[in-house]
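Trainee: just coords:
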């Protein structure tokens, strides 16, 4: 009757998953959370909302598995990467968390790349506004009173874990997302800290993801109805945790995460930097493992954006898109939040191109799914230029629930995509598996069974090849126009 518990602090939802001793999913739960946008381009969340959502998720699992949670063996955490939470001397947040999809620190990121153009290879990728380091520089400049009162800086999942254990620490995956970790030595980079004028004393202790960093405290036991003293591991950033959830931890294995943002992820046994392609080469959640990742800022959130405008559900729009998509579907650049791989262009913006009075909302939905599929193709080609890629891609994230969207992606990449049971809970399951890995190696688990395999459709691939050519030209044209208008 024992289990392991994983908690994932996502951008749009907090999820929890309980797994058995054999790694099988027993039960999962999730609750949506609100994003606060004080200004255009800014993105914040209340850290307390994550804790309350985690509480709710645990309670939902306990309703179905009360005996299991009374015998939980260990707990792991995963979460959205790059976010900055400034803690005061009492370990309480001094302001809302600044999230990964916040672009206020653009000037600071540009400064870091000018000041140290070679440092991206050491830290895994050139600086962007998403990362914690430029966010700290922005905070020190624009909110100096907050910076002066800051006692510690933590990432999102680490704040929630602190509420369970009292410890202040992080793992090498989340640290990679700070633009502060030397990827070869898996330690804080003194050079990066110096450039950011950031004291190492403000950073959390650094651990490998499967290291036990604390236990459930008496106060957390009472608050979350969990046994006191349960071991808690460091956990990992959500991209790596999702990879572990799919059990893709061997070199060469790869998957696509279609969540709020999107990533294409390849496991490696060495650090392989490719900063010119904006490929992230980061430490993995297992020792002596790294990963190469194409990071797209706009994934399933694009469909959510369209759904909110049209007062419809994303699932309904995706269903309509499947019937409407064709070679004549309008093009869509999905860069609602700028873009990272392969363009590193925070100023990029979304564009519908080719609209006519005959188009209806289903055409807009089809264009939105199509645009994400083509952006993934753009990122995949950059990944392929930087090294080897997998011949079959796994899939995880909420967007994987829609089979037509996966068919578009498979046909765009011209690669089969395998979907696994409960893939949408991948990062939370991965967090639970990292908790299990503190005692048992992941290699003793069998591969996940494939619930669906999406093969490329030759007719769709032919259409998408033509659309991809026009898609890349459309981005180039809009980039040129933006450059001309700024002169």
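Mentor: Received the coordinates, thanks. Keep in mind the model is a prediction, meaning the values are calculated, not measured.
Trainee: drop to CA atoms for contacts and neighbour counts, all remaining ones
Mentor: Fine.
Trainee: List the buried residues in the longest helix seen in the chain.
Mentor: Longest helix of the chain, by residue count under DSSP state H: helix 458-485. Buried residues in helix 458-485, counted by 16 or more other CA atoms under 10 Å: 460, 461, 464, 465, 467, 468, 471, 474, 475, 478.
Trainee: alright, now check it against this:
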């Protein structure tokens, strides 16, 4: 049947993935192409925007090679949200793109991160939104700003390469921190502060509408049908929410990835320190999102730095994580009195404290590797309970179910811990590429494969298992959680003191090394 397939493209931080979906949300074909991430200085993150297009083109071309391309009815892009690139008048990058994870704009946050900016954008002051990095560019690279013809998000860049149109969705642009969340339009005051004019930005359209059609030469290059509609997508977090079927209150998605991102659905706009607010994939609705900077990253860190496990030498067809998880599963809730604060990458929601760091509380000589590993799993679960409870206060109804995706969702032990700590059922998605699936749902709704975005979500999403909270373990975790939630407030004042002491010591060490080098050179 012509036009019943759709393509979802996910241009993430490390790769472009293209998946061809059928109307039931099953992958017919897929391909992936990687690209590099540059860290020119500590805390910085940049990319060559041309790599986004090269990787996307390669992934799409390979994905459609094994299907009947005439059945492809639309394409939709999801992407790494706050990332942006400055282009010249011809649409060529003037400098490397600044990524969502780039933290260089600390001073700009301190100077410009006001309560009014939070109200307008729904984003608590922190270096992630592009607006603060645009202010950084105005201060440190005024020549770049002066030559800028367009500032675009990742979708805006790819849509232009596909169609020639300068357009994006308001749900793709709003993570940049330039959009008024009550009007779905750019805020003139924020634009003026960054030295930008409206014509330098892509036109904003509702998610799920057609932005343009693939140009003939691009269609020939990628093996796509001539005039294929390109549909307005959303950021990867909102796409994950849609791809997991969360289109109403009462459920939240939980992405157990490198960081842990969770989103609840709201039909009304609100803002608060407990969450950041974004436009949902369903026009007129909002996603209230929480974020823990350390998720599977924390687990990988422990395995790499401290586990000392070589499963190959043991002759086991298991990863070190699986071995540690098996050992941790033998321990009782609370890891025999060990609690962990998972702030390896600082604290985001609800504290927004970049000085915060990880903490182990309760160590004794009886604790071993399995105790620390279980404390890692439980610490992230405690933190997610804190965040979900905070966001839940403004929702139309409580969150009763979490829909888990990402690498961590494959851990039975962790999913059960999450259910017990959070006192909520945890469902696990059928489709691993749920973010790409969310883009496919928008494409399917736009061209009539399904009647609406919610209808597409209902038809194309599914779960593959669930975990119910256990009453006895829940009671034990309630007692432990009451202690956990007091750890950060008790230590809050110590974190900046530690940071200052560390900076002072680092400065003295650097001065000593410089003096030693000068002495050596003079001999």
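Mentor: Arrived safely. Only a predicted model underlies this, so the values are computations on that prediction, with no experimental measurement involved.
Trainee: Would you pull the TM-score for this pair?
Mentor: The TM-score (TM-score structural alignment, normalised by the length of structure 1) is 0.89; 480 aligned residues with a CA RMSD of 2.7 Å.
Trainee: coming back round to it: including distance to residue 301 of structure 1, could the buried residues of helix 458-485 of structure 1 go into JSON lines?
Mentor: What follows is the buried residues of helix 458-485 of structure 1, written out as JSON lines (distance: CA to CA, whole Å):
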{"residue": "460", "distance to residue 301 of structure 1": "24"}
{"residue": "461", "distance to residue 301 of structure 1": "24"}
{"residue": "464", "distance to residue 301 of structure 1": "22"}
{"residue": "465", "distance to residue 301 of structure 1": "24"}
{"residue": "467", "distance to residue 301 of structure 1": "22"}
{"residue": "468", "distance to residue 301 of structure 1": "21"}
{"residue": "471", "distance to residue 301 of structure 1": "19"}
{"residue": "474", "distance to residue 301 of structure 1": "21"}
{"residue": "475", "distance to residue 301 of structure 1": "20"}
{"residue": "478", "distance to residue 301 of structure 1": "22"}
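Trainee: nearest to residue 335 of structure 1, of these?
Mentor: Closest approach between those and residue 335 of structure 1, by CA to CA: residue 475, at 9.6 Å.
Trainee: What is the equivalent residue in structure 2 for residue 400 of structure 1?
Mentor: Counting by TM-score structural alignment, residue 400 of structure 1 corresponds to residue 409 in structure 2.
Trainee: For that match, list the residues it contacts.
Mentor: Residue 409 of structure 2 makes contacts with 255, 256, 415, 428, as judged by CA atoms under 8 Å, 6 or more residues apart in numbering.
Trainee: which residue in structure 1 lines up with the last one?
Mentor: Residue 428 of structure 2 maps onto residue 419 of structure 1 when the alignment is built from TM-score structural alignment.
Trainee: who's in contact with stretch 260-269 of structure 1?
Mentor: 11-12, 239, 243, 248-257, 284, 288-301, 376, 379-380, 389-390.
Trainee: Which of the buried residues of helix 458-485 of structure 1 sits closest to residue 40 of structure 1?
Mentor: residue 478 (20.1 Å).
Trainee: Give me the distance between that closest one and residue 350 of structure 1.
Mentor: Note on residue 478 of structure 1: its distance to residue 350 of structure 1, by CA to CA, to the nearest Å, is 10 Å.
Trainee: ok, residue 62 of structure 1 touching residue 72?
Mentor: No. Between residue 62 of structure 1 and residue 72 there is no contact under CA atoms under 8 Å: 11.0 Å.
Trainee: hang on, the earlier thing: which neighbouring elements make contact with the longest helix of structure 1?
Mentor: The contact analysis (3 or more CA pairs under 8 Å, 6 or more residues apart in numbering; DSSP states H and E) places helix 458-485 of structure 1 against strand 331-333, helix 361-386, helix 403-413.
Trainee: switch to 7 Å and redo it
Mentor: Helix 458-485 of structure 1 is packed against helix 403-413, with contacts defined by 3 or more CA pairs under 7 Å, 6 or more residues apart in numbering; DSSP states H and E.
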